[in-house]
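1. attaching a predicted model along with its sequence, questions to come.
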Amino acid sequence: MTTADSSRRAVLLTVDDDPGVSRAVARDLRRRYGERYRVVRAESGDSALDALKEIKLRGDLVAVILADYRMPEMNGIEFLERAMDIHPGARRILLTAYADTGAAIDAINVVDLDHYLLKPWDPPEEKLYPVLDDLLDAWLSSDHRPVPETKVVGHRWSARSTGVREFLARNQVPYRWYLSDQPEGQRLLAAAGHDGMRLPVVVAPGGEVLVEPSDQDLASQVGLATSPAEEFYDLVVIGAGPAGLGAAVYGASEGLRTVLIERTATGGQAGQSARIENYLGFPDGVSGAQLTDRARRQAGRFGAEMLTACEVTALEVSGPTRTVRFADGSSVAAHSVILTTGVNYRLLDVPGMTEFTGRGVYYGSALTEAAGCEGQDVFIVGGANSAGQAAVYLSRTAKSVTLLVRAPSLEASMSHYLIQQIAAVPTIHVRTGTEVSGVHGSDHLEGLALRDRASGRTELVDCQRMFVFIGAAPRTDWLDGVVRRDDHGFVLTGPDLTAEGRRPPGWEPDRLPYHLETSVPGVFAAGDVRSESAKRVASAVGEGAMAVMLVHRYLEGL
């Protein structure tokens, strides 16, 4: 056992209703073990159980419990029975008088007692410490490691449980996942005082309990910033995908007071990619999570402020000020704004699909579900690069992966290198000219109806996990009436706003819009959200950097 700070030391807990005895036990324990263990004492069974529950929720460990046999309301054996439910790995000692040795011997079978000690135990060097030394050596040799991370207790087919896990994973927050119907999950629920009817239950590292938390509540609890530190900035970047991260890095590194605002998690769709193999400088490929984490840390090192779980609902223009409003009623203002909100996956329009979202149907490559695909037949809907990357990644553990593609081939929508990789994996099957026409199941997805587009024939297949990649659409409705967009909702910029070299309607500056500037001076767009953009990670990063250069030009003209 290593001895880090005291908050992470394992606990020696003693409970005795006699205050004098309680203090004496704690004194002797601290004298020999105080540097390596945290000694906690209680004077009743109920207060000791409360302490054990709090220790459980904090993720700390209990190495040894010493309980007096003769306590009112709850004797030592009854207490140890209940303590076992909370900390089954703790070693158990019963403190008894000579007249109670029979009860102590019986307790060896009832509560799997490790030892009993007769009172008084003087001198402790002969009667107490040798016993504890042996029990601590045995405890240290067992695999009872501390769990200081956030803990999530949920159901395998709970959509919100999946959402919470995805949020934590994509924001690089360490956590442990416990199923609510397994022993450790049940122990955590009991310690938190919940019956498991409402899931997930999230236990923060400090022991705080959240039931079915929103993303914002979750972000606040695990230490992610959700509100701006200042009221006014040089630059607000909305959306933390590759374009937004690129803009934040270059904006902050060039001295602009920069804040990056993200609705869910940094990385966007690229952050969910299992492997990006055509990004410059990574000949062996890089996962979206790795690339995102490096960019996020780089932006932070240059001083960019990052806000998570912030839902942007409006953009307001007042003279030179650009104000961004949030769903909770708060706002932040700046001289300039870069829109890098990217795109959202399109929903598969099949009857009953909504019911199974998060319960077997996942949009994008759900990071937390990969382990659950082991040994299963997995289906992926889509024929573009994101679908191909997911197929190669999931084929490592899945029994089989079937790509369902509406088009007659992959060549028109997928990069050549990915097509070659897929062809080389024997467990990946490609079904072209095929679409999902129906889904079925009880509390989770259990099967699909697949329709052959040429013949019209329908086939029923078993399926518990399906991942959907069928294109994407911008989420820009909140810009209505402020920023001009094309017929598909993508933001128009630069030359797309001008006709025959004329300034767009309502344009006040005595110049044409800069290349990435929108119909509102000082508001720029970069990456996938921009009309006619290349929809590639490298181009998004480049546009983010280029937008910052144009922000400087705009600010110089104020």
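-> Okay, I see it. Numbers count the residues shown, from 1 in each chain.
2. CA atoms for contacts and neighbours, from now on please.
-> Fine.
3. which residue is the nearest non-sequential neighbour of V541?
-> A243 (4.5 Å; CA to CA, 6 or more residues apart in numbering).
4. so what's the one you found up against?
-> Under the criterion of CA atoms under 8 Å, 6 or more residues apart in numbering, the neighbours of A243 are T340, A526, G527, V537, A540, V541, G542, E543, G544, A545.
5. let's see 7 Å
-> T340, A526, G527, A540, V541, E543, G544 (CA atoms under 7 Å, 6 or more residues apart in numbering).
6. so R530 sits against G489, correct?
-> No: the criterion here is CA atoms under 7 Å, and R530 misses it with G489 at 9.1 Å.
7. comparison target, given below:
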Amino acid sequence: MPVYAPRAALPRHDQTFPVLTAAEIERMRRFGEIRHYKDGDCLFETGKLGPGMFVVLSGHVTITQRDGFGRITPVADQCTGQFVAEIAQLSGRVALVDGHAEGDVETLLIPPERLRALLIAEADLGERIMRALILRRVNLLQGSAGGPAFIGAANSSDVIRLQGFLSRNGYPHHLLDPATDKDAADLIARYTPSPEDLPLVVVADGTVLRNPSFSELARAMGMISHIAKGKTYDVAIVGSGPAGLSTAVYGASEGLSIAVCDAKSFGGQAGASARIENYLGFPTGISGMALTARAFNQAQKFGADIMIPAAVKSLDCSRKDGLFALELDDGDVMRAKAIVVASGARYRRPDIERLADFEGRGVWYWASPIEARLCREQEIYLVGGGNSAGQAAVFLASQANKVHMVIRGGGLGASMSRYLIERIEATPNIELVFNTEVVALEGTQEAGLERICTRSRLSGEESCADIRNLFLFVGADPATQWLADCGVTLDRHGFIITGIPANGRSVQALETSVSGVFAVGDVRSGSVKRVGGAIGEGAQVVAALHGFLGDAATPTL
């Protein structure tokens, strides 16, 4: 028997569940078709592709969340004049909730492609709908019952890994402790997992996964969509950080067919920033996740296909039939007339013995609320002197007892924005340790990181401290290995060179040595490595893409 749990009143309820007027519904009719349902019929189901947005013309639709144990949590009751959907239905992705008819129900069903057309054609109405779709996803994320259930310890490195993956992709999930939850305890008893099997993950249809990879979890949840056979895009973008998302928004809004691939999550390194305060138009600051999530939703609104997780293995630049071919790790091949490389950079790993042993077990390369929770009332070490390190230090200082900020150089002025330096200096529990580097890590397989040793670069003196969490923000290396067979020219550090004439042809500012391949953001040699710069390049490259695609379409006389 399903167990129902009450849900507290939602903030901004009227914006989350607005009631449409008869005139507004009349304006929407041209975008959909009438559908009828009998009492108890299922309109959509968790884990299966959603058909679009339902406008309730008569009757009631009950919305509930369901986990893999069959436990059901009420979400909302939608009646005449309201619409049923959340942000996933902009792109026809899997539903995160169940919807059932309560009595006889008449609806207007608006499929995803027509919903996007509605949002653009009916600007005022579209704004209200878009806001509601976003707020509904936010409320699902803030709930404690929906999405996959993780069975394991809260401080497990693999629990943290999977929680981070779903959190950064905007999917709800929850953690169950076998010590206090009977269903979790029963599952452990039934599957008798080894330590390497944990966490167990239970998805909505009851499937149980043993410590899955990102792609295994995504496939079980229905996150991954395969490329339609024979489909060709105008532009394929590799990477969904600020530069890639900016290209997607501006390109799709101007009518280009756009696909975006990313191996892990949208947002890139910027998505992990606790607060960005020097981005134009946000005087009070905004988190990297909030900024990039808005761009992610905006790209979907204009019809961009965003595929996550979808790692690119290689790029074929031979242009058979005039098309580039991206080979993905699942065997799919994406074909496009032009390529934008926005793959950014990977976190740099300093040369410290046993570093790999403690990654995800006390060594971190980003600072999200998940990692901050592990540092509550502890002393931590943070290495780095750039803006990302400064933002992380201020954020972590709100949770940790003390943040030891370790900097190889003798100051911060050359590498960090002044406002961040002032904030760090004003935060009493941040200690700046200059001219110092981490030289050794100690711990065990079972306990993770337990001790850190540092050395003064001036005196050579070494000291050690009992520290369980180390954050590394020491720069990044370009993610360009997948371009090895394409012939794109790189600088000596591996960043992509753009704007240099090649083989006697003129090259646009953001075009690489290979005609039709462009590069934007952190992966590009000479870029400013700032969120604002990446977004600007994403907008700028769209004009270049129009020029390239226009030339390619012009017949030779």
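-> Yep, that arrived. Source: prediction; values computed, not measured.
8. surely the residue nearest to V541 of the first structure forms part of a helix?
-> Yes: when DSSP: H, G, I helix; E, B strand; the rest coil is applied, A243 of the first structure is found to be in a helix.
9. returning to that earlier point: neighbour-wise, which of R530 and G489 of the first structure wins?
-> Neighbour comparison, R530 of the first structure and G489: the larger count goes to R530, with 28 against 18 (by other CA atoms under 10 Å).
10. since we're on the nearest residue in space to G288 of the second structure that is not next to it in sequence, how many residues are nearby?
-> Closest residue to G288 of the second structure apart from its sequence neighbours, by CA to CA, 6+ apart: G271 at 4.3 Å. Neighbour count for G271 of the second structure, taken as other CA under 10 Å: 23.
11. quick check: G271 of the second structure touching T292?
-> Yes: counting by CA under 7 Å, T292 is a contact partner of G271 of the second structure at 6.1 Å.
12. tell me where the stretch 1-150 of the second structure has strands.
-> Under the criterion DSSP state E, counting those that start in this stretch, the stretch 1-150 of the second structure contains strands at 33-37, 42-44, 53-66, 72-78, 83-84, 98-110, 149-151.
13. same question, the stretch 251-400 of the first structure
-> Using DSSP E, counting those that start in this stretch, strands in the stretch 251-400 of the first structure cover 258-261, 305-307, 312-318, 321-326, 331-339, 343-345, 361-363, 377-381, 400-405.
14. repeat that for the stretch 451-557 of the second structure.
-> 462-465, 470-472, 476-478, 517-519.
15. most tightly surrounded among those?
-> strand 517-519 (a mean of 27; mean count of other CA atoms under 10 Å).
16. helices and strands around that one, which ones?
-> strand 333-341 (3 or more CA pairs under 7 Å, 6 or more residues apart in numbering; DSSP states H and E).
17. the strand it packs on maps to which residues in the first structure?
-> Counting by TM-score structural alignment, strand 333-341 of the second structure falls onto residues 331-339 of the first structure.
18. of all the strands of the stretch 251-400 of the first structure, which one comes closest to P146 of the first structure?
-> strand 305-307 (30.0 Å; CA to CA).
19. how far away from the center of its chain is the closest one?
-> Distance of strand 305-307 of the first structure from the chain centroid (CA atoms, centre = their mean, to the nearest Å) equals 17 Å.
20. now do stretch 101-109 of the first structure
-> 47 Å.
21. what count of nearby residues applies to A356 of the second structure?
-> With other CA under 10 Å as criterion, A356 of the second structure counts 11.
22. and it, what pairs with it in the first structure?
-> In the first structure, A356 of the second structure lands on T354 (TM-score structural alignment).
23. and which of the contacts of A243 of the first structure is nearest to I422 of the first structure?
-> The closest of these, once distances to I422 of the first structure are taken by CA to CA, is A540, at 26.1 Å.
24. quick revisit: dump the contacts of A243 of the first structure to a markdown table, plus distance to L450 of the first structure and neighbour count.
-> Formatted as a markdown table, the contacts of A243 of the first structure follow (distance: CA to CA, whole Å; neighbours: other CA atoms under 10 Å):
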| residue | distance to L450 of the first structure | neighbour count |
| --- | --- | --- |
| T340 | 36 | 31 |
| A526 | 38 | 32 |
| G527 | 35 | 30 |
| A540 | 35 | 27 |
| V541 | 38 | 21 |
| E543 | 40 | 26 |
| G544 | 41 | 30 |
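25. looking at the residues you listed, which is nearest R23 of the first structure?
-> Once CA to CA is applied, the member of the contacts of A243 of the first structure that ends up nearest R23 of the first structure is T340, at 61.5 Å.
26. in contact with the closest one, which residues?
-> Taking CA under 7 Å, 6+ apart as the test, what T340 of the first structure contacts is V237, I238, G239, A243, G244, A525, A526, G527, V529.
27. cool, S365 of the first structure as well?
-> Q272, S273, A390, F467.
28. in the second structure, which of these still touch?
-> Retained in the second structure (both residues aligned by TM-score structural alignment, their matches' CA atoms under 7 Å) from the contacts of S365 of the first structure: Q272, A390.
29. want to throw the contacts of S365 of the first structure into CSV with distance to F79 of the first structure?
-> Formatted as CSV, the contacts of S365 of the first structure follow (distance: CA to CA, whole Å):
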residue, distance to F79 of the first structure
Q272, 48
S273, 50
A390, 51
F467, 48
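30. of the contacts of S365 of the first structure, which is the most crowded?
-> Highest count within these by other CA under 10 Å belongs to S273, 25 neighbours.
31. right, and that residue touches Q290 too?
-> No: S273 of the first structure sits out of contact with Q290 when judged by CA under 7 Å, with a separation of 9.9 Å.
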